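K.L.:
Provided below are the primary sequence and the corresponding predicted coordinates.
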Amino acid sequence: MKDRSAPETASPLPDAATLAHRQERARDWFRDLRDRICAAFEAIETDLDPDRPHADLAPGRFARKPWNRADEAPEGGGPNPDLGGGGEMSILRGGRVFEKVGVNISTVHGHFSPQFAKEIPGAARSDGRFWAAGISLVAHMRSPRVPAVHMNTRMIVTGRSWFGGGADLNPMVEVPTDTADFHAAFKTACDRHDPGYYPRFKEWCDEYFFIKHRGEARGVGGIFYDYLDSGDWEDDFAFTRDVGEAFLDIYPALVRRRMQEPWTDAEREWQLEKRGRYAEFNLVYDRGTRFGLMTGGNPEAVLMSLPPEAKWP
């Protein structure tokens, strides 16, 4: 397995005004992407055929819930400089097509604990100070014929700055054309910036989303990248936006392709077992789960990736 740790060299941080402008642009982009994804998913909820299972339910709609990291401070403890910023959860539960989907955004800042700072590139250089913004999405579907999915992108600043993220598809039963189209969408996004990105980020995804204790992949892959600091911040940001656009283009199309198909009780049972594997990965291996919990993130937002129902054989 290749070394996936952060490179030793990094671009110097810009002046404070430039950095603040970059942070504002990234934060605003993640919010705009959230809004457009939620709109696309709500349109899918509306468009389910009336003779399909669960079509008698009202079309699902997102409920938004803001959260503030300062609220996580001990009661009566006063302001905590290590807990700044917050986010907003957008959760759709019990829909016709989406059994549970969360599209969360956050912008947080503060100080890492001394121990955790040792694990984060540039944190020692910044005395543990950090800033992070991003979007995180997980969709668990009613139909076992419609693949579950995960996507996130983020910008992080310590004593250095970088982007990370990606998306991976998690079908209950793989449909090769769906897998090929999902990968093609992200390859196009990658190739727009660097022809070496797709093979590198696909391999990274395959390595990362692997359930080691079961010896099996979590899904059919996609791309995963981290520590992206090419020396051209504008291009790195443009690439991260293209990853989001690729997701918004391909995943709703795949849902619409499969959401009208009938399914069997046996397929539903297998879906619930596969969700158990998904939960195992996120609780045991996922770095995003660890980062959120170690930086005072809202537990409800951090753990929204867990499925609403799962089984273990």
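P.N.:
Yes, it's here.

K.L.:
rest of the way, CA atoms for contacts and neighbours
P.N.:
OK.

K.L.:
how long is stretch 134-149 end to end?
P.N.:
17 Å (CA to CA, to the nearest Å).

K.L.:
equivalent analysis for stretch 287-304, please.
P.N.:
End residues of stretch 287-304 are separated by 15 Å (CA to CA).

K.L.:
buried sites along that stretch?
P.N.:
For stretch 287-304, the neighbour count (16 or more other CA atoms under 10 Å) marks 289, 295-298, 301-304 as buried.

K.L.:
right, and the pair among those with maximum separation?
P.N.:
295 and 304 (16.4 Å; CA to CA).

K.L.:
skipping its backbone neighbours, what lies nearest residue 29 in space?
P.N.:
Leaving aside its sequence neighbours, residue 29 sits nearest to residue 241 (CA to CA, 6 or more residues apart in numbering; 7.7 Å).

K.L.:
please identify the buried residues of the helix or strand hosting residue 279?
P.N.:
Counting by DSSP states H and E, the element that carries residue 279 is helix 265-284. Buried residues in helix 265-284, counting neighbours by 16+ other CA under 10 Å, are found at 268, 270-282.

K.L.:
quick one: list the elements packing against the helix or strand following it.
P.N.:
Of the helices and strands lying after helix 265-284 in sequence (DSSP H and E), the nearest is helix 287-294. In terms of contacts (3 or more CA pairs under 8 Å, 6 or more residues apart in numbering; DSSP states H and E), helix 287-294 is packed against helix 299-302.

K.L.:
and the helix it packs on, what does it pack onto?
P.N.:
Using 3+ CA pairs under 8 Å, 6+ apart: helix 299-302 touches helix 287-294.

K.L.:
the helix it packs on versus helix 265-284: what angle between them?
P.N.:
Helix 287-294 runs at 50 degrees relative to helix 265-284, counting by axes from the mean of the first three to the mean of the last three CA atoms, to 10 degrees.

K.L.:
sorry, back to before: mind checking the SS state of the residue nearest to residue 29?
P.N.:
For residue 241, the assignment made with DSSP: H, G, I helix; E, B strand; the rest coil gives helix.

K.L.:
reformat the buried residues of helix 265-284 as JSON lines; add distance to residue 237.
P.N.:
Shown next, in JSON lines, are these (distance: CA to CA, whole Å):
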{"residue": "268", "distance to residue 237": "39"}
{"residue": "270", "distance to residue 237": "39"}
{"residue": "271", "distance to residue 237": "36"}
{"residue": "272", "distance to residue 237": "37"}
{"residue": "273", "distance to residue 237": "37"}
{"residue": "274", "distance to residue 237": "34"}
{"residue": "275", "distance to residue 237": "32"}
{"residue": "276", "distance to residue 237": "34"}
{"residue": "277", "distance to residue 237": "33"}
{"residue": "278", "distance to residue 237": "29"}
{"residue": "279", "distance to residue 237": "30"}
{"residue": "280", "distance to residue 237": "32"}
{"residue": "281", "distance to residue 237": "28"}
{"residue": "282", "distance to residue 237": "26"}
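
K.L.:
this is the comparison structure:
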Amino acid sequence: MELDDQQQRAEAWFRSLRDQLCAAFEALEDEGDGPAPAGRFAQSTWERPDPSGAPGGGGLMSVMKGRVFEKVGVNTSTVHGEFSPEFAKTIPGADVDPRFFATGISLVAHMANPHVPAVHMNTRFLVTTKRWFGGGADLNPALPVDGDTADFKAAFETTCDVHGADYWPRFSKWCDDYFWVPHRNRHRGVGGIFYDRLDGDWEADFAFTQDVGRTLLRTFPELVRRRMHQPFTQDERDAQLRYRGLYAEFNLVYDRGTTFGLKTGGNTEAILMSLPPLARWD
């Protein structure tokens, strides 16, 4: 598939952000404690066959397991083809023409130390007969610290305020609403931002989406450094594993990104990269 200028620029940005995040996280591994060697990302590519039989794009999985990050994945993908008739009805513009293009990045970090919050971020660009950006970033501590939450939210509030006067109140509320777990009657995480179908001025929307990635890249490593050397107890580790159970429940039951990936024939391992390496329910 020959990409137009907007598609090429979006794809190139997501790849660049992936490389910057991987480098920053490997640097954190070098600063970590313990006898084990510092972790390094292992990369693997995958290809998506379109149901029509034509090439359907693919992606790159980057996964690291180490002494600071128990498991972190930074995945990029660029896929295209046709939605199934049933799924096309749920996607803007696809009811007119089922052909689509999607490129994006997805990051999930599950930390070895329960005092270090887990984090999730994804940003994406989708094309049907319409074009839009979506994504967000949210903090997921098993043992919340008010100062960490406040600093994470303040960073994204500043970013939002640069791009739109209503972005922070709108997108932070959207995050709280989206990451609500009805069957547990609680939120997954402590908040952040979530946005979708951002389709005003393309250059402005792209600039905002880039700044979401830059904000995560700037903010999260500093939170990790605050907590990564802090001692923890077995009870705190158990609390972390129970929280991961909640995280897994949301991603498997409610997450739209998981649904999109599975409905469009994405790589199952890449889609389920977000699941923690260990969790408990008791």
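P.N.:
Everything's here; your move. Owing to the predicted nature of the structure, the values given are computational and were not obtained by experimental measurement.

K.L.:
related to what we said a few turns ago, looking at the buried residues of helix 265-284 of the first structure, which one is closest to residue 20 of the first structure?
P.N.:
residue 282 (32.0 Å).

K.L.:
quick check, distance from the longest helix seen in the first structure to the centre of its chain.
P.N.:
Longest helix in the first structure by number of residues (criterion: DSSP state H): helix 16-46. Put simply, helix 16-46 of the first structure sits 13 Å off its chain's centre (CA atoms, centre = their mean, to the nearest Å).

K.L.:
which SSE is immediately downstream of it?
P.N.:
Downstream of helix 16-46 of the first structure, the first helix or strand assigned by DSSP H and E is strand 63-68.

K.L.:
the second structure: matching residues for that next one?
P.N.:
Matched against the second structure by TM-score structural alignment, strand 63-68 of the first structure falls on residues 42-47.

K.L.:
contact partners for the equivalent of residue 220 of the first structure over in the second structure?
P.N.:
Mapped onto the second structure by TM-score structural alignment, residue 220 of the first structure lines up with residue 190. Neighbouring residues of residue 190 of the second structure by CA atoms under 8 Å, 6 or more residues apart in numbering: 138-141, 144, 149, 176.

K.L.:
of the residues you listed - the most surrounded one?
P.N.:
Ranked by neighbour count (other CA atoms under 10 Å), the contacts of residue 190 of the second structure have residue 138 at the top, with 27 neighbours.

K.L.:
hmm, back to that, how close does the match of residue 220 of the first structure get to residue 101 of the second structure?
P.N.:
For residue 190 of the second structure, the distance to residue 101 of the second structure - CA to CA - is 32 Å.

K.L.:
picking that back up, which residues in the second structure does the helix holding residue 279 of the first structure align to?
P.N.:
The aligned range for helix 265-284 of the first structure is 234-253, by TM-score structural alignment.

K.L.:
compared with the first structure, how much does the matching stretch deviate?
P.N.:
In the superposition against the first structure, stretch 234-253 of the second structure averages 0.3 Å from its aligned positions (mean CA distance after the TM-score superposition for the first structure).

K.L.:
how far does the helix or strand hosting residue 225 of the first structure sit from the chain's center?
P.N.:
Take DSSP H and E as the rule and residue 225 of the first structure turns out to sit in strand 221-228. Distance of strand 221-228 of the first structure from the chain centroid (CA atoms, centre = their mean) equals 11 Å.

K.L.:
how far apart are it and its match in the second structure?
P.N.:
Looks like 0.2 Å for strand 221-228 of the first structure (mean CA distance after the TM-score superposition for the first structure).

K.L.:
contacts for that strand?
P.N.:
Counting by CA under 8 Å, 6+ apart, 6-7, 162-170, 182-183, 186, 198, 201-206, 208-209, 236 sit against strand 221-228 of the first structure.

K.L.:
tell me which residues touch the equivalent of residue 171 of the first structure over in the second structure, please.
P.N.:
The equivalent of residue 171 of the first structure in the second structure is residue 141 (alignment by TM-score structural alignment). Contact partners of residue 141 of the second structure, counting by CA under 8 Å, 6+ apart, are 114-119, 189-190.

K.L.:
and residue 141 of the second structure, how far from residue 258 of the second structure?
P.N.:
For residue 141 of the second structure, the distance to residue 258 of the second structure - CA to CA - is 21 Å.

K.L.:
please apply the same query to residue 77 of the second structure.
P.N.:
With CA to CA as the criterion, residue 77 of the second structure and residue 258 of the second structure are 14 Å apart.

K.L.:
could you find the counterpart of residue 265 of the second structure in the first structure?
P.N.:
Aligned partner of residue 265 of the second structure by TM-score structural alignment: residue 296.

K.L.:
contacts for the match of helix 265-284 of the first structure?
P.N.:
With contact meaning CA under 8 Å, 6+ apart, stretch 234-253 of the second structure is reached by 113-114, 142-143, 179, 181, 188, 258, 274-276, 278-282.

K.L.:
which ones among those residues lie within strands?
P.N.:
residue 181 (DSSP state E).

K.L.:
from the chain's centroid, how far away is the helix holding residue 279 of the first structure?
P.N.:
With CA atoms, centre = their mean, you get 18 Å for helix 265-284 of the first structure.

K.L.:
before we move on, what about stretch 106-120 of the second structure?
P.N.:
On CA atoms, centre = their mean, the centre of stretch 106-120 of the second structure falls 11 Å from that of its chain.

K.L.:
give the aligned range of it in the first structure.
P.N.:
The aligned range for stretch 106-120 of the second structure is 136-150, by TM-score structural alignment.

K.L.:
using the three-state scheme, assign the spatially most central residue of the first structure.
P.N.:
Nearest to the mean C-alpha position of the first structure, by CA atoms, centre = their mean, lies residue 152 at 2.6 Å. Per three-state DSSP, the local secondary structure of residue 152 of the first structure is strand.

K.L.:
now do the contacts for the closest residue to it other than its chain neighbours.
P.N.:
In space, and not counting its chain neighbours, residue 152 of the first structure is closest to residue 136: 4.3 Å by CA to CA, 6+ apart. Taking CA under 8 Å, 6+ apart, we find residue 136 of the first structure in contact with 102-105, 150-153.

K.L.:
swap in residue 36 of the second structure?
P.N.:
66-67.

K.L.:
how much space between it and residue 68 of the second structure?
P.N.:
Applying CA to CA to residue 36 of the second structure and residue 68 of the second structure gives a distance of 10 Å.

K.L.:
most remote residue from the second structure's center?
P.N.:
The second structure, CA atoms, centre = their mean, max distance from centroid: residue 35 (29.9 Å).

K.L.:
contact partners for it?
P.N.:
So residue 35 of the second structure contacts nothing (CA under 8 Å, 6+ apart).
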